[in-house]
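> Give me a model of this one.
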Amino acid sequence: MLSAAVGAMEPIQFQDAAEEARFRALSAELRCVMCQNQSLADSNAQIAHDLRLQVLELMREGKTDREIKDYLVARYSDFVLYNPPVRPATWLLWFGPALMLVIGAAVVVVVVRRRSAVAPAATPDDNEQEW
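Here you go, the predicted model:
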């Protein structure tokens, strides 16, 4: 049992330096579907290893990088891409942080204006206190 697990995680053997460079570049652009914020290249999860082998197999079948990404997106959605395309399904992902910043700034402006309107105005007699 242990030998099968160790054998499953053996390093990938490349045919040449060009294949290795292409593989590393492609796997750095893809996200591990199990890990929240690790690339396919950085993840130690078993599924990441399986996906790396799948990517290498597709490369060796002559698929382009675009075809490989499309294949993975079809199986795992845009989540597998570090830079998903801008389309209605990903608008929240792309524009959500800016929208939250604008909403936060609006809330701050409203709160500051309300507090300044409620704050009592200083009268000339307030400055001349008798002790």
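> rest of the way, CA atoms for contacts and neighbours
Will do.
> which helix in this structure runs the most residues?
helix 91-118 (DSSP state H).
> Name the residues of it that are buried.
residue 94 (16 or more other CA atoms under 10 Å).
> what's it packed up against?
When contacts are defined as 3 or more CA pairs under 8 Å, 6 or more residues apart in numbering; DSSP states H and E, helix 91-118 packs onto no helix or strand at all.
> Please generate a structure for the following sequence too, so the two can be compared:
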Amino acid sequence: MIRALLLLLALATPVWAVELDEMLADPAQEARARDLSKGLRCLVCRNENIDDSHATIARDLRLFLRERIAAGDTDEQAIAAIVARYGEYVLLNPTTGGANILLWLAGPLLLLLGGGIAVATLRRRAVAAEVTGLSEEEQARLRELTGD
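Coordinates of the predicted model:
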């Protein structure tokens, strides 16, 4: 029973799309490539990293990344070369600079705006309820009904 469970767990491990002919001979460089590719988006698969994608463009990205690493680029230089070629969309975690600052700030700003609108609406309703109040006839009828 335990062996069957362990076998199922072993079979349930993720299957990476990286093929043997893509791998670098140096294990340290291959580890760097794997680590960097986890932060790069497959342009076809949307929110899947290139390490897990079987798309042709993901393979091209993996090969280009490994070329840059084999050429001696630092991690930052390799990522910069990929961004220069494919655009910032390829990054799973976009930068917070430039036009992206609008995307990072949009959520909190809209939340504050919605909260401000809700508070203003509730205050306006409270003031309107105080101003309108009950007419003399309505107050007399209320006294009759409550027995006051």
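> Return the distance of the counterpart of residue 101 of the second structure in the first structure relative to residue 22 of the first structure.
Taking TM-score structural alignment for the superposition, residue 101 of the second structure sits opposite residue 91 in the first structure. Counting by CA to CA, to the nearest Å, the gap from residue 91 of the first structure to residue 22 of the first structure is 30 Å.
> so what's residue 90 of the first structure up against?
For residue 90 of the first structure, the contacting residues are residue 84, taking CA atoms under 8 Å, 6 or more residues apart in numbering as the criterion.
> Relative to the second structure, what is the average displacement of the longest helix of the first structure?
On superposition with the second structure, the average gap between helix 91-118 of the first structure and its aligned counterparts reaches 1.7 Å (mean CA distance after the TM-score superposition for the first structure).
> so where do the helices sit in the first structure?
With DSSP H as the criterion, the first structure has helices spanning 2-8, 17-28, 46-60, 65-76, 91-118.
> ok, now how distant is whatever residue of the first structure lines up with residue 145 of the second structure from residue 30 of the first structure?
When the first structure is aligned by TM-score structural alignment, the residue opposite residue 145 of the second structure is residue 129. Going from residue 129 of the first structure to residue 30 of the first structure by CA to CA gives 70 Å.
> Looking at the two, which has the bigger crowd around it?
Neighbour comparison, residue 129 of the first structure and residue 30: the larger count goes to residue 30, with 25 against 7 (by other CA atoms under 10 Å).
> The more buried one -> the second structure?
Structural correspondence for residue 30 of the first structure with respect to the second structure (TM-score structural alignment): residue 40.
> give the contact list for the closest residue in space to that match that isn't next to it in sequence.
Leaving out its chain neighbours, the residue that sits closest to residue 40 of the second structure by CA to CA, 6 or more residues apart in numbering is residue 91, at 4.9 Å. If you count contacts by CA under 8 Å, 6+ apart, residue 91 of the second structure has them with 39-41, 83.
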